[in-house]
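**Student:** dropping the sequence and predicted coords here.
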Amino acid sequence: MSEVQELLNTALTHHHAGQLDQAEAVYQQLLEQDPRHWEPRYYLGTLQLQRGQLDLSIQSFLKVIQLNPELPDAHNNLGVAYHAMGKWQEAGQSFEHALRLNPHYERAYYNLGSLFESRGLLDEAAKCFRKSYENSGSPETYEKLADLLKVARRFAEAEVIYRELLEQTPGDFNRSMKLAYVLVLQRHYPEAVELYEAMLETHPGHYQILVSLSYVLECMGDIPAAIQTAERSIEAASDQPEGYNNLGNALRLAHRFDESCVNFEKALELQPQFPIAEFNLATTRMLTGDLQAGWEGYERRSDIDSSSRTSYPGPAWQGEPLEGKSICLWCEQGFGDTLMFIRFASELKRRGAGRVLVLIQPELAGLLKSIEEIDELLVPGNPVVECDYQCSLLSVPRFLETSLKTIPGEVPLFQPAADRTAHWGDVLSALEGKKVGLNWSGNLQFPRDEFRSIPLEQLSPLLDVAGVQFVSVQQVNGLDQLASFEAAGKLWQPGPEYQAEVGDFTEAAALMQNLDLMITTDTACAHLAGGLGIPVWILVSRLPEWRWLLDRGDSPWYPTARLFRQAELGEWGPVVEDVKAALEQKFSQDAPDFQ
């Protein structure tokens, strides 16, 4: 063995043993003897990369590539250094060069996937992790792929991988928890419960399992089991906040609101920065009618759902006088929230704001351009307009200290286009009887959607009311339930111009304007009808959204609304019977025309 090779072996021995100073000294000695010897320079670059000496590492690898341009490892490691420096383009080019030299280089695929992941390019990252796994067979890489698919909301694909991995490592705790989680995200609740309960047999009293199980039981509406399991999680770890938060949610579902708030407060004592507990406490207070006590905690919504962290440049408005000032209100959350809160844009104008702009979802722009108090509507992608202040639309009532008594309740809040309203008036005039709109399904991804959406089959008794022609106002979701009812002539579905498949609020509003009554579940449709000021009956769950409050048949948000409430969670039959009886009374020949 040559002296050079012996020295290199000595350096590598030091390097592998973590003796980096000694290894570096030998690498430098070799390079002093022969600056063109690429191997010690390559290992020196790797050592520098380990130490975080990124500039030195990049210089070393670039020199190695000059000396030996066909070495895939040098390009790969150069890419790692560039990635750590935040030089995305250079990193990607280095990994791709390594893969051109070695198309089966699994580590380069993995590193390129990590680069894509860090930039939010999840589909591209998934392709790279899959190629890395195909070339390595590494279970860890396969699990990484599943984890990424979960983040990308490709839950079914992640589920398949977690199941395959568990076949190789039955009972693995972390992988079992991950599988259960993606089952929950797909709302496969019974199977998730079965998996958690099986895990409790081998991990009795395990806090994290109990916390997760109590959450799922609450999602299923199994109130006694959710309460009991949350209490068990607190017994297992009384110093952890999640159990108290879950118990608060379960007690709220049972309408035990004071106890619910006590548990949310306990969670916050243990962890003051616990956004979901603060949000839950706030909305529970709002649900019971104390809006002013809830607005501050309601601000934590953006800490729970990062996708709502839209903002607008400029100083944040916090209630300062707006006379002669301009303000841009930006919309977040769902369509229903925007339709409900848009009144506060008009309110600011009425209170003296010089100029009110609203950055709004494109789907609502056509409808809400009718609001006179809004000086300019913007949609994402429009040029930024400089304003004195900016604020989330949903935060305005906080700074106005809005209470139940001071909600701006005048309707209509907006008007559909006159020509489209006239068009649908002509179309509906051809139908006999009173025209009653029907909406039964909301966004299927909405949390607890199973508590608010109602299968059309369960609403079928309404369709037998004499003298009434039901009109489907449904768009996007729930259309697959229409066929049999439409064929029987019991439910009229508008034609293609209504754009039911893709959704169009402008068309929906114009059609609704010609109805005698709108019946809907708690979806954006309820806010659309209420904002138009037409008679609307809203079917709400035993535990409704905070905005519908408790134990009242009206709404301070919408004076034309009438609420029909569940007495038992998940039991829509009695609600439908109440609505049917009210329909028969409303449209009987001698009945007064009331809401």
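**Tutor:** That came in fine, so what should we check first?
**Student:** please make it C-alpha for all contacts and neighbour counts, starting now.
**Tutor:** Fine.
**Student:** name the residues that touch stretch 334-343?
**Tutor:** The contact list for stretch 334-343, computed with CA atoms under 8 Å, 6 or more residues apart in numbering, reads 331-332, 361, 364, 393-394, 408, 413, 523-528, 531, 557.
**Student:** distance from that stretch to the middle of the chain?
**Tutor:** The chain centroid and the centroid of stretch 334-343 are separated by 17 Å under CA atoms, centre = their mean, to the nearest Å.
**Student:** tell me which stretches of the stretch 451-595 of the chain form strands.
**Tutor:** Counting by DSSP state E, counting those that start in this stretch, the stretch 451-595 of the chain has strands at residues 468-472, 491-492, 517-521, 536-540, 561-565.
**Student:** swap in the stretch 101-250 of the chain?
**Tutor:** Taking DSSP E, counting those that start in this stretch as the criterion, the stretch 101-250 of the chain carries no strands.
**Student:** circling back: can you list the strands of the stretch 451-595 of the chain in CSV and add mean neighbour count?
**Tutor:** Listed next are the strands of the stretch 451-595 of the chain as CSV, based on neighbours: other CA atoms under 10 Å:
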stretch, mean neighbour count
strand 468-472, 22
strand 491-492, 21
strand 517-521, 24
strand 536-540, 26
strand 561-565, 22
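**Student:** got another one to weigh against that:
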Amino acid sequence: MLGVLLHQQEDDLGALDLLKTAIRINPANPVGYLDIGNVFKSLRNLEMALASYDAAIALRPDYAAAFNNRGNTLLDMRRIEDAIDSYARAIAISPGFLEPRNGLARAWKDLGNLDLALSEYDHIIEIRPDLAQAHYDRANTLQSLGRNDEAITAYDRAISIQPALAEAYNNRGNAFLTLGRIDAAIASYDRAIEYKPDYAEAYNNRGSALLRAGRVTEAIATFQQAIRYRPELADLHVNHGNALHAARRFDDAVAAFDQAIALNPDSAISYAGHGNALIALQQWDAAIISFDYALAIDPGFAEVHAARGNAFMAQKKLDDAISCFRTAIEHKPDFAQAHNNLGNALLERKELDAALASYDHAIALRPDIAEAHANRGNVLLKRKRLQEAVAAYDEAIARKADFAEAYNNRGLAQLERGNIDGAITSYDQALAIRPGYTEVQINRGNAMLECLRLDEAIASYDLAASTPSQYFEEANYNKALVLLLQGNYQDGLPLFEWRWKNKMYSPRVLRFTQPIWFGGEPLQGKAIYLHNEQGLGDLIQFSRYIKLVKGLGATVYLETPPPLLGLLKDLDGVDRFVAAGDPVPDFDFQCSVLTLPLAFGTTVDKVPPPTKLQIDPCTKERWASRLGPSTRKRIGLVWSGSTAHTNDRNRSIPLSQLLPYLPQDHDYICLQKELRDADKDTLQQSAKQIAFFGDEIADFGDTAALCDLMDIIVSVDTSVAHLAATLGKPTWILLPYRPDWRWLLHTADSIWYPTVQLYRQGPERAWPSILSEIHDDLSSLQWTTCQKALGITPYPTFRGNAP
């Protein structure tokens, strides 16, 4: 008896001596062997404990307690099948004995057979319905089975029997949290803490629930309480770090993860959190080191491979990023986010088809990832599959109603499709979610510009420029385009210089260190390098200023694209032509030809006349011979420009749309060097003869000669239109509803070219109405020709233009 008392007082060695003595005195006493087995088990000498219980059973084969304790020992030894057998023997001897049933339930759990474990708890409750622990254990088993609603009912039953059972409140909170009932979970954790104020695990779980609820500040405080009671638990510091990360307190998060690592250097999850916080601090290399430590501990940690890929992505190390994402997918093929991130890297590398496949894979795995749908839309937008892009953004928004980026990008796709009202609505929705979204303000301004709601466009650009951001320069540049379109050159031309901060243009000027000439510095005795920056038409249009520059006493060098060299070789005012890409001579100032209107104080009432271009007589004679004689009007046609032009979708016309509006009895000559595939097919199948010379047109010298042989040039807004107008040929230019700034608004003529007539789309943004005007005006040419042949003076005609 004394030995048992010592064992109860945790003096196991003293108890062992006394119990051995008792057995020597009475070796036939099974209780003595049971007691000494219990002491051996407490001392973790499981083999001796098992031998002692076997001795007790040998003396008393119906000794249920010995079988039960033997089962407990076998369970500790992980001999689970033997433990089950021992528990079953105890139950067979004493069916009302609850301990072996409880042990048997634990054994079934260890084997992963939760249903049989649940059955044992049901037996226990049937015998003792008022046993709170049995209801609690049953609830835990139900929760493990994913039957959370039933588990909550079982926890409630345990609590009704034993109201102070803090663990039941805690685990019930976990069940509520799994079901997404966050408020109920927090309330349950609060009750657990009420009954057990130092319950660190309950504080930890409460913090997790608060974090899920977005109550980040409260979550941080709760994790700090958990740490106060169990500072040695590394996982608490990890969760604290995650909450600090969510609060964007990234330096504090790093410190929290450092603490977790100090407590448990073998925790891959601690290094993972550490790396993620360092990514937030943009310390990419340090983050990768943390991820490498995590992977040294757990090489198959897919999330860490993906996070490591994110760090490489941020550094534009795309090959390394792609390798990381693919490794993450190898370890976890159903890792939807890794497929999405792989798509991002492939998109960045312009592998659009592969990127689209990655996004599709991510969506197939997890249709609820809004970002994957939005990213898929981005690829489709780049592919000009605009209707599909809009649908993809709709899918993203359906899954994330506050997804401002998806609304913005949907607006871009809608605008490119011509759905301007839809685009404006999308931009407004994005701004309602994020009022300071500068990029959207600019895009909204662009949409307003497209529909000529110019005051609203300016208001959007002003809002974008009111806050310092990477879009400040773009906002000012876009505002300049509106002002110039309105004819406000005084305010528009200075703002137009912001284009040099635009990544599309800046490399073309930043390659020089010499100062830009804005018209203020004297040029007498100085050398100035003039260069083009955008299309060939710009150089032709603004070449009119070169003679003025020369008149200020400068030596003028003109950088000239090869297609224009032959045409411009006799241009008045140029001392030396420099072919693009050739060595540049020394100079004092540089200036783009598009800056010259600002330098010379150009206004709509003060525009220099076009320069005089010299056409090579031999070239003109060769083309005249190539065209042959004709008694009919020759009409030069240009219906499309470069597909690379940012507004090509609005300015170019399919040949199939133009053909029906070309009256007979004229000779039509295509002045384009290149045709799109669809136009080639149309031209071959057309009954109307349009002469096309293709590669016979070597450069703009050939184009100029052809233009000079035409009676009228009908052109969309391309460099050929500028060439024809500069040559003084009657040039009819077809303009989209929102024209380029140089054509102003509401006029049928041009301040830049006296021989130009402008045909403007109306608000319907369609070509048929102005193509009908072209048809009528070309037809009137036929009538005028007949009148002249008969000596009849025609009545004057007047034509209007849609505003």
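**Tutor:** Perfect, thanks for sending it. Given the structure is predicted, the values throughout are model-derived calculations rather than measurements.
**Student:** got a TM-score for the pair?
**Tutor:** The pair, once superposed, lands on a TM-score of 0.73 when counted by TM-score structural alignment, normalised by the length of the first structure; 489 aligned residues with a CA RMSD of 3.7 Å.
**Student:** quick one on the thing from earlier: would you reformat the strands of the stretch 451-595 of the first structure as TSV and include distance to L62 of the first structure?
**Tutor:** Below are these laid out as TSV (distance: least, CA to CA, whole Å):
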stretch	distance to L62 of the first structure
strand 468-472	66
strand 491-492	70
strand 517-521	63
strand 536-540	65
strand 561-565	70
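**Student:** closest to S307 of the first structure out of those?
**Tutor:** Judged by CA to CA, the one of these that comes nearest to S307 of the first structure is strand 517-521, at 25.1 Å.
**Student:** one step back: compare the strands of the stretch 451-595 of the first structure and give me the one nearest S588 of the first structure.
**Tutor:** When those are compared (using CA to CA), the closest one is strand 468-472, at 10.2 Å.
**Student:** contacts for that closest one?
**Tutor:** For strand 468-472 of the first structure, the surrounding residues in contact (CA under 8 Å, 6+ apart) are 431-439, 463, 490-494, 587.
**Student:** generate a ChimeraX selection restricted to the buried entries among the residues you listed.
**Tutor:** The buried residues among the contacts of strand 468-472 of the first structure can be selected in ChimeraX (16 or more other CA atoms under 10 Å) with this line:
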select :434,435,436,437,438,439,463,490,491,492,493,494,587
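**Student:** closest one to D388 of the first structure out of the contacts of strand 468-472 of the first structure, please.
**Tutor:** Distances from D388 of the first structure to these, taken as CA to CA, are shortest for N439 (40.8 Å).
**Student:** look up how far K434 of the first structure lies from A466 of the first structure.
**Tutor:** Counting by CA to CA, to the nearest Å, the gap from A466 of the first structure to K434 of the first structure is 9 Å.
**Student:** endpoints of stretch 574-583 of the second structure, how far apart?
**Tutor:** 17 Å.
**Student:** for that stretch, buried residues please.
**Tutor:** Result for stretch 574-583 of the second structure [16+ other CA under 10 Å]: buried residues V574, F577, V578, A579.
**Student:** name the nearest residue to the second one, ignoring sequence neighbours.
**Tutor:** So that's F577 of the second structure. Spatial nearest neighbour of F577 of the second structure, excluding adjacent residues (CA to CA, 6 or more residues apart in numbering): L558 at 5.0 Å.
**Student:** counterpart of that neighbour in the first structure?
**Tutor:** Mapped onto the first structure by TM-score structural alignment, L558 of the second structure lines up with V358.
**Student:** got it, and G525 of the second structure?
**Tutor:** Counting by TM-score structural alignment, G525 of the second structure lines up with G324 in the first structure.
**Student:** its match: neighbour count?
**Tutor:** Neighbourhood size, G324 of the first structure [other CA atoms under 10 Å]: 10.
**Student:** tell me the contacts of the spatially closest residue to it that is not a sequence neighbour?
**Tutor:** Counting by CA to CA, 6+ apart, G354 is the residue found nearest to G324 of the first structure once chain neighbours are left out, at 4.2 Å. For G354 of the first structure, the contact set (CA under 8 Å, 6+ apart) comprises L322, E323, G324, K325, S326.
**Student:** in the second structure, which of these remain in contact?
**Tutor:** Here is what carries over to the second structure from these, by both residues aligned by TM-score structural alignment, their matches' CA atoms under 8 Å: L322, E323, G324, K325, S326.
**Student:** keep only those of these that are in strands.
**Tutor:** Those of these mapping onto strands are S326, per DSSP state E.
**Student:** just flag the most distant two among the kept ones among the contacts of G354 of the first structure.
**Tutor:** E323 and S326 (8.5 Å).
**Student:** who has more neighbours out of those two?
**Tutor:** Using other CA under 10 Å as the criterion, E323 of the first structure and S326 rank with S326 on top: 18 against 13.
**Student:** residues in the first structure matched by stretch 229-242 of the second structure, start to end?
**Tutor:** Going by TM-score structural alignment, stretch 229-242 of the second structure sits over no part of the first structure.
**Student:** what's in contact with that stretch?
**Tutor:** 198-200, 204, 208, 220, 223-224, 226-227, 252-257, 259-261, 263-264, 269-270, 273.
**Student:** filter the residues you listed down to the buried ones.
**Tutor:** Buried by 16+ other CA under 10 Å: 198-200, 204, 208, 220, 223-224, 226-227, 252-257, 259-261, 263, 269-270, 273, out of the contacts of stretch 229-242 of the second structure.
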